[in-house]
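Trainee: give me a model of this one.
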Amino acid sequence: MEEQKEYKTLYHIVYLIISTLMSILLATVATLLNWGEWIVYVIAAMIVFSWYLHISRVVSNQTRMAIYTLEVAGLMLYYGSDPVSVADLPLVVIIFIFLSAINNAKTPVLILALIFPVELAYLIITGRFEAKPDTTMAMRLVLGALSIFSATAIALFHQKFQQVERDSRLNLEKQAITAREDNKIFMENISHELRTPINAVNGMSQVILKKDLDEELFNSMDSIYKAGRRLSDDISNILDYSEILTNKLQLSENDYEIMSVVNDISTGFIWYDEYDQLELAIDVKQDVPAILHGDEGKIRRILTLLLDYSMKDTTKGGLYLGVSSSPHDYGCNLNIDILNVGKSLTKDEIADIYASFNTSKNMVKGKNGLELGLVVVHGIVAKMGGFIKIDSPDNATSRIHVSFPQKVVSPRPTLVLKDAEKYKVACYFNQDKYVYPQINEIYKRIIENFKSIVGIEIYVADSLSRLKNIISSRSITHIFVAEWEYKMDPKYFETLSETYHTSIFAGKSFQLPNHSNINIFRKPIYTLSILNNLQALTPGQKDFQHSDEFENAQFNGMKALVVDDDALNLRVAREILQQLGMNVQTASSGEDAIERCNFEEFDIIFMDYMMRGMNGIECMKKIHEIRSARYKAIPIIALTANAVSGARHMFLSEGFDEFISKPIEVSRMARVIKKFYREA
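Mentor: Prediction:
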């Protein structure tokens, strides 16, 4: 639309410049041939008036063009009224015919085409030709007439062709709009059809993994759960990619705690066995506000996709995820930095990645096939008004920097340690063990940032003798060592654990002897988890992981109703809610749910959206119409496999209190329930 306005303005300027030059030329001819002074004044007035109309815009574009055309036609009629100059008239007429044709103006073309024959008729009828035109003059007049006729035919054909093209383009645009709408409906349906069985696989896997299983069965169920999670992520990537291509990606903004988001992400990467040998560190800087306002779900997707992309094809080395912020008038820019040690990128690979951001025909290609992760990240970040930058400073590392604006709700610090002066920490990392020296820089970043955030004393040793010297000369309260360092002298560290709070940074497979007092601190290393370790751990607590605060939540006494027309989905939801300590009943249709609500009271309702017969929205509204104060305000949560962008906003606008997408994650469901637990 803006381009069309600029084109129209430019066209008017060009038309006025040409008509002004022609008018000045006519005034000059009139003066030289003594046609009268009055015509010079008329021409000057017409020029001034035309430019006034253009500058002031007091009338519409169409009206202005009509006035310009009439002025030009009048001047042409005057110029052609002389028997000598009439032969020159066709050239001027043709110029303005083509100018009018460019603007797709049919009426001005026809008016201009009639000027020459009208002028000839006028000269013949009035007898202005003093003598019969000679052969040369006659040929000029005939040629002029034919030229104008040809120019008019070309102009009209051009306009017709342009009209056909415009109609075709409009038709294609309508088809594209229809196709996008059809695609949206298709993606919603395919999302529902694919996520429903995945929900059953993931949900029941989570339930079974909580039971007392032998090691072989546990590992098998764990593999099923991981495969389901991976498939669910791949489907999400495809859906997001489709929405980015069709410009349907939507943001659903709310207040969120960035530390909680990062903690959930770090927890999720513990169960990837293939990354057990990677040095993974996650760091949140002190300048990041505690509570921000933005699309929390999309930010989780960005973090997950960045880590997932960076960890693929990287089995050795290290990975650093840093989250920081920079203040602005609108709040802040949230910055996410990935440093990948052990995975470099060539200039051609970086160029291919950037190319994939700008065309639907290219995607990032990895060893295991097409990668949508970075393309989706770019699409989400661009929608948020941010950017992504990728480089590879040397042949051993690569970096990804993402930045996008967020509103600040609470600027208070994200990490606070009470009585920080009481803590004195000794860390032992042997820097010589790493293949890539850049990994040392990763841990230095973590330690220095943590030290600056909470204000505790941290002493770093790069050898066992240095550690012993620190312990003997300082009043140490806590000791952190890495897995490899512990294995070099386990007896020494077991002895230390009898006096000091001692923790080991270790991978998932590492185990301590049964009698050990040392705490296992599972990778990835994360500043929040270190803080929790300092505040909460006591000697002998064997396995400290990045716990999800909702993983073991209990909502005892809370009565829930689950509504879904799929029996397997009902079973999954019932099992998960029962594990959370809730009293659960189920309904297989909207009508069944309404009937139950008329005779029983519930504290919370989980409602599937896409049910046969009465859908979830209709059922939710009818439940709120029940003549009971409880049901007018009862929280009703949309449970749906529709995970397309904007789904949450749609459900909340319809009247649902919250939205949970399938496949259901226990921690996500517990997080939602907690919002309404006190009210219940």
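Trainee: contacts and neighbour counts: CA atoms only from here.
Mentor: Noted.
Trainee: give the next helix or strand downstream of the longest helix along the chain.
Mentor: Scanning the chain for the longest helix, with DSSP state H as the assignment, gives helix 135-209. Using DSSP states H and E, the helix or strand that follows helix 135-209 towards the C-terminus is helix 215-245.
Trainee: helices or strands next to that next one in the packing?
Mentor: Counting contacts by 3 or more Cα pairs under 8 Å, 6 or more residues apart in numbering; DSSP states H and E, helix 215-245 packs against helix 135-209, helix 373-383.
Trainee: quick one, the first one and helix 215-245 angle?
Mentor: Read it as helix 135-209. 160 degrees (axes from the mean of the first three to the mean of the last three Cα atoms, to 10 degrees).
Trainee: alongside the first, I'd like the structure of this one:
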Amino acid sequence: MTESNKPQILIVDDLLENLISLESILDDFDIDIVRATSGMEALKLTMKNEFALVILDVQMPEMNGYETLELMRQRKKTRYVPVIFVSAIHQSDLHIIKGIETGAVDFIPKPVIPDVLRGKVKIFLDLYNQRVRLDHLLREMEVANMNLKIAKEKAEEATRVKSMFLANMSHEIRTPLNGVIGISRLLQKSGLNEEQQDLTNIIAKSGENLMLIINDILDFSKIESGQIQFENISFQLKEMVNNVYLLLRFKAEEKGIDFSYTIDQNVPSVLCGDPLRINQILMNLVNNAIKFTPHGKVEIRIELVDEFEQSARILFRVIDTGIGISEEGKQVLFKEFRQTESSMSRKYGGTGLGLAISKNLVNLMNGEINVISDEGKGSEFYFRLPLKKSTVEEREKELKYQLPEDIRILIAEDNLINQKVFKLSLKQLGYNSDIAQNGREAYDMHIADPYDIIFMDMQMPELDGLEATSMIREYEKENVNFPHTYIAAVTANSLTEDKNNCIDAGMNNFLSKPFSEKDLINILQEGFKVKANGYLVNYE
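Mentor: You can find the predicted model right below:
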């Protein structure tokens, strides 16, 4: 196309009067017309310019129209340019057939009827303009796709950096917090007087509240980055709801609030899903209900919405007589880092993430969550979840193993406070343990005198937990008579990729700081169970 950006039409005829006649017929079109008086000149022009249409005479000296078109069709640039033959040779259909077979799109006999030529030219001009617009759109799409690719790469990098930052911050915060919570729990069992017990309880409670905030932030990050994973296991609904009730009952009693739960008899007793995440959502809603209810009651109601052969839809309702929510507050209720009023976080505390996390979790489980509330009249939060029915009437109870007294335990930990917490926690359970200051020392101590269970911190100087574990597994592989030890990662990192890295390195389990006594007992029991069953590591 020329600088005028108009479509170009090439007219090829050896007679000037014919060129002028054709140009006059097309005078009304907003186009640029280019002349050629021979086939050779036409070929040269087609190599320099882009034409919307070529009007080509058949009878010309040196090279006729058929020969010219054949050469045009052999070149990539002109292979698909539409060509209309205009010729006085039309006594026989053979000429027209030959023109079409050569690659022309039409054949117009002379003398040319102006309306016929204009009509046909208009069709090809419209097609050309549409192609130009389509090419323009494709170029825009290519640019947009490139920009999207760049934006995607930047977003992925930002997510990666954020995940690394959160993992590092989680480790840095959880490590000292493990010491605070661990020591406070040990003090609670050390025969303190009443005043000391109250002060220790405050320390423990504050640490646990801080841990809830950290977990909220990490959960929100996992959901954002798509790292959240759901289990699909059988669980007893009543047991799960009862656990929520037992955990929050004392909080309700402290405020003088009536707290109860009811489960409709039609609700299946055993279901399949992720009980941990359902428990998390329910805990959040009930905790909020108690927090924002100064007096009255909080009630959990579980009902059956509908039931099918292999699944059921369950309705979870949390009803309170609390402060209620304004219409404006409902608009921001499930948004992250938001509370219904700016003064809420100062008066009641919290990150403003709990409901946002709950909503995301419900949505990811193909459910729905909402609220019914009037300001000053209480609220009802509810969520519906589709859950599979379990064919298991009752979950299999895990067999508890009594650990032998002479079990050898090694703690690989470089933080002095966490060493003390860990060692004292094991001592309260009746077990002695040895300390390794880093991964290298843990490896050397284990090879010299094998341990039954190793608690391996992931971040240590000289040799970290992953490297030390890989070396131990390699040694076990090369020395078939060397006993296989149970290795549990003990780390402040809690992202999915961290857990996967531990398993890939050959670890058996994963223990997040700060851990509870129950968590520790579970690891010890599983460690002995695996050892008792002759566990062998899969090195493939």
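Trainee: quick revisit: so how far is the longest helix of structure 1 off the chain centroid?
Mentor: 26 Å (Cα atoms, centre = their mean, to the nearest Å).
Trainee: where do the helices of the stretch 1-150 of structure 2 begin and end?
Mentor: Under the criterion DSSP state H, counting those that start in this stretch, the stretch 1-150 of structure 2 contains helices at 16-25, 39-48, 65-74, 93-102, 114-188.
Trainee: wait, a strand at L251 of structure 1?
Mentor: No - going by DSSP: H, G, I helix; E, B strand; the rest coil, the assignment for L251 of structure 1 is coil, not a strand.
Trainee: how much space between it and Y330 of structure 1?
Mentor: 17 Å (Cα to Cα, to the nearest Å).
Trainee: one more: D283 of structure 1?
Mentor: D283 of structure 1 is 24 Å from Y330 of structure 1, by Cα to Cα.
Trainee: I238 of structure 1 now?
Mentor: I238 of structure 1 is 32 Å from Y330 of structure 1, by Cα to Cα.
Trainee: which residue of these two possesses the greater neighbour count?
Mentor: I238 (16 against 10; other Cα atoms under 10 Å).
Trainee: the more buried one matches what in structure 2?
Mentor: Aligned by TM-score structural alignment, I238 of structure 1 pairs with I217 of structure 2.
Trainee: that match and G352 touch, don't they?
Mentor: No - contact criterion Cα atoms under 8 Å: I217 of structure 2 and G352 do not qualify, at 10.0 Å.
Trainee: contacting residues around the match of I238 of structure 1?
Mentor: Listed by Cα atoms under 8 Å, 6 or more residues apart in numbering, the contact set of I217 of structure 2 reads L353.
Trainee: relative to L355 of structure 2, how far out is it?
Mentor: 12 Å.
Trainee: ok, now G296 of structure 2?
Mentor: 22 Å.
Trainee: more neighbours, the two?
Mentor: Higher neighbour count among G296 of structure 2 and L355: L355, with 22 against 15, using other Cα under 10 Å.
Trainee: who touches the corresponding residue of structure 1 for the more buried one in this structure?
Mentor: Using TM-score structural alignment, the equivalent of L355 of structure 2 in structure 1 is L374. By Cα under 8 Å, 6+ apart, the contact set of L374 of structure 1 is L305, L306, Y309, I353, V364.
Trainee: tell me which element the counterpart of the second one in structure 2 is part of?
Mentor: For L306 of structure 1, the equivalent position in structure 2 is taken to be L285, counting by TM-score structural alignment. For L285 of structure 2, the enclosing helix or strand under DSSP H and E is helix 275-291.
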